[in-house]
Structures are given as C-alpha cells and as structure tokens.
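> no sequence on this one, just coordinates:
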C-alpha cells in the first residue's frame, strides 16, 4: 500500500515553529493549493491543506519562508482524532511532509549568495596557484591485474 502525496502551493500564513519536550522541532503550516480545473463560474477553486514537518526541515521552513511564499512538498496523509471542548470527537487530516523545496528565490539573498560564490572561486584560484605538484613515475590509469577484475559469485547481487 502507498500513502504518498505531492503538493505545490503558497503558505497561507507564516509557519509556526515549536519544539517538543524532547527538543524536536515541529513546524505547522497551511498550503493553499489551486485545483487544476475551473468551477461553473469559470474560476479556479483552492484547497487549504494543513501540513506538518519535523526536525531541521521544520527550522529551515520557519526561518526562510513566510506567508505567500511558494513551496513544494512530498509527504504522506495522516488522519487522527481528539475530543473537543464540547465532548464531541473531532477528526483531523493533515499532510506530514518528508521533504520541502523552496520554489521561489529570495531577491534580497541573491546578491549575497553570488558574492559568496565569487569569493569562493577567487579563494580556490589563489590556493591552486600556491600548490606544489610532484611528478609521479607510475601511470595512474594503467590497468590493474592485466586489465582483469576478479568477480566471485558472492559479489553478484542476484
């Protein structure tokens, strides 16, 4: 049996980060996902899907994304229930995200990341100029064992 879902949508509000008593990061968020077809009025309808993510991805989502940002998630659907304040059983459905992808680049971070890349490249080129190379008398591409590789039955995966 398979329980997998993929969603692409926009955050309806800033993600809510909290921590469990054991210190695990938990982030709750809601995605607005537009349906692929139009209704009778010729408009696209939208589903608002409650989602949750854990650990480092939860922290990254809360720190780098905000209301209106477009993200993609892959996860699973989880159902549950609890007793409401009025004593009635309340049923829940949410998506537990296994992976999250930020689908929009941040304009204000673009310049910073290019500066870092440029600094890295110049550092790399300077360090390459200062390296001393020694000559190797052996051919590093010469065949080993006369070009033959021994394979036993135990090496085969089938």
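Arrived safely. All values reported here derive from a predicted model rather than from experimental measurement.
> C-alpha only now, for contacts and for neighbours.
Fine.
> Quick one: neighbours of residue 69, just the number.
Residue 69 sits with 19 neighbouring residues when counted by other Cα atoms under 10 Å.
> tell me the contacts of the residue positioned nearest the centre of the chain?
Residue closest to the average C-alpha location in the chain (Cα atoms, centre = their mean): residue 100, at 3.2 Å. By Cα atoms under 8 Å, 6 or more residues apart in numbering, residue 100 lies in contact with 57, 71, 72, 73, 74.
> For residue 57, see how far away it is.
As defined by Cα to Cα, to the nearest Å, residue 100 lies at a distance of 7 Å from residue 57.
> One more to weigh against that first structure:
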C-alpha cells in the first residue's frame, strides 16, 4: 500500500507548467511540522514536494498561495534523472490525488481589486455576490 496524508503550509506560490501534450502540472512545497521539538525546544518541519495533474493542478494554481494551509492525499513516488553535470539526481515527491484548502483565501488578484471566490471555503456562497456587474442570462441559457 502506498498512501500519504499530509497537512502543512505552502512555502511559496505553486508553479504551473504544461507537458508537451498540453496537460497541466502544478508543483509546490508543503512545510509539515514534526510532532516533536528538538533538544532546544524548537519545532522542526519537513519540506515535502507535491505534484498535481490536470484539473487538480488548475485548482491548486488558482487558489493556493504561499503561506496557505493545505491537506494533501496521494502516493509517494521516487524518480531519478541526470542533471547538467551528468550526475544522477534522485527525487522523492507526493503525487496528490486530493488537495484540501484548509484556510480561507484572503488574497486578491494583482490586477483585480475584487476578492477571489474560493468555492472550497463556502460551497453555498454566491460566487457573483459583491461584483456589482449584471449577469446576462437569456431563456436559452436555462436548462429547463
């Protein structure tokens, strides 16, 4: 069985990239506190690399930011590659199949002064509330 569950905070904003086939992949690092303190009484953290794919990658890139708390479920994966110096580099990462956004988004987009709607903070909240823009809906848009 290969299953991992983590809760931590992002150390920097997620990085979104696309494969040559156009599939989205987002990577970020999660700082996960250890359950004990060291001899000086300080808490330490492990920095775990996380990878998400496709729709989950889009959601993580859109809603996660540095400092946000997130829960991650997935599988542990190891891989290796040769770097530019010709040395073999080993990578261990969690390939996430679920990401939980555990705190409320309070940031805004750089070019937009309206707060972003976070569908995971309150799934019943009106995503159009407070925008001040009319919604153009015709009878043809309704499914009934």
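Okay, I see it. Keep in mind it's a predicted model, so treat the numbers as computed, not measured.
> Could you quantify their similarity as a TM-score?
TM-score of the superposed chains, computed with TM-score structural alignment, normalised by the length of structure 2, equals 0.74; 116 aligned residues with a Cα RMSD of 2.1 Å.
> all helices for structure 2, in order.
54-63 (DSSP state H).
> Quick one: residues in contact with stretch 16-35 of structure 2.
6-15, 43-55, 57-58, 60-61.
> Tell me the gap between it and the middle of its chain.
Distance, stretch centre to chain centre, for stretch 16-35 of structure 2: 7 Å (Cα atoms, centre = their mean, to the nearest Å).
> Would you mark the buried spots in it?
16, 17, 24, 25, 26, 27, 28, 29, 30, 31, 32, 33 (16 or more other Cα atoms under 10 Å).
> Spatially, which two of these are the most separated?
24 and 33 (28.8 Å; Cα to Cα).
> Any idea how many residues pack against the residue nearest to residue 127 of structure 2 when sequence neighbours are not counted?
Sequence neighbours aside, residue 117 is the residue nearest to residue 127 of structure 2 in space, at 5.8 Å (criterion: Cα to Cα, 6 or more residues apart in numbering). The number of residues packed near residue 117 of structure 2 is 18, by other Cα under 10 Å.
> Surely residue 117 of structure 2 and residue 106 touch.
No - the pair residue 117 of structure 2 / residue 106 is not scored as a contact, 9.6 Å apart, by Cα atoms under 8 Å.
> before we move on, back to that, keep only those of the contacts of stretch 16-35 of structure 2 that are in strands.
Here DSSP state E is the test, and these give 6-10, 15, 43-53 as lying in strands.
> Of these, keep whichever come out buried.
The buried subset of those (16+ other Cα under 10 Å) comprises 6, 7, 8, 9, 10, 47, 48, 49, 50, 51, 52, 53.
> Rebuild those as TSV, extending it with distance to residue 66 of structure 2.
Formatted as TSV, these follow (distance: Cα to Cα, whole Å):
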residue	distance to residue 66 of structure 2
6	17
7	14
8	11
9	7
10	5
47	13
48	14
49	14
50	14
51	16
52	16
53	19
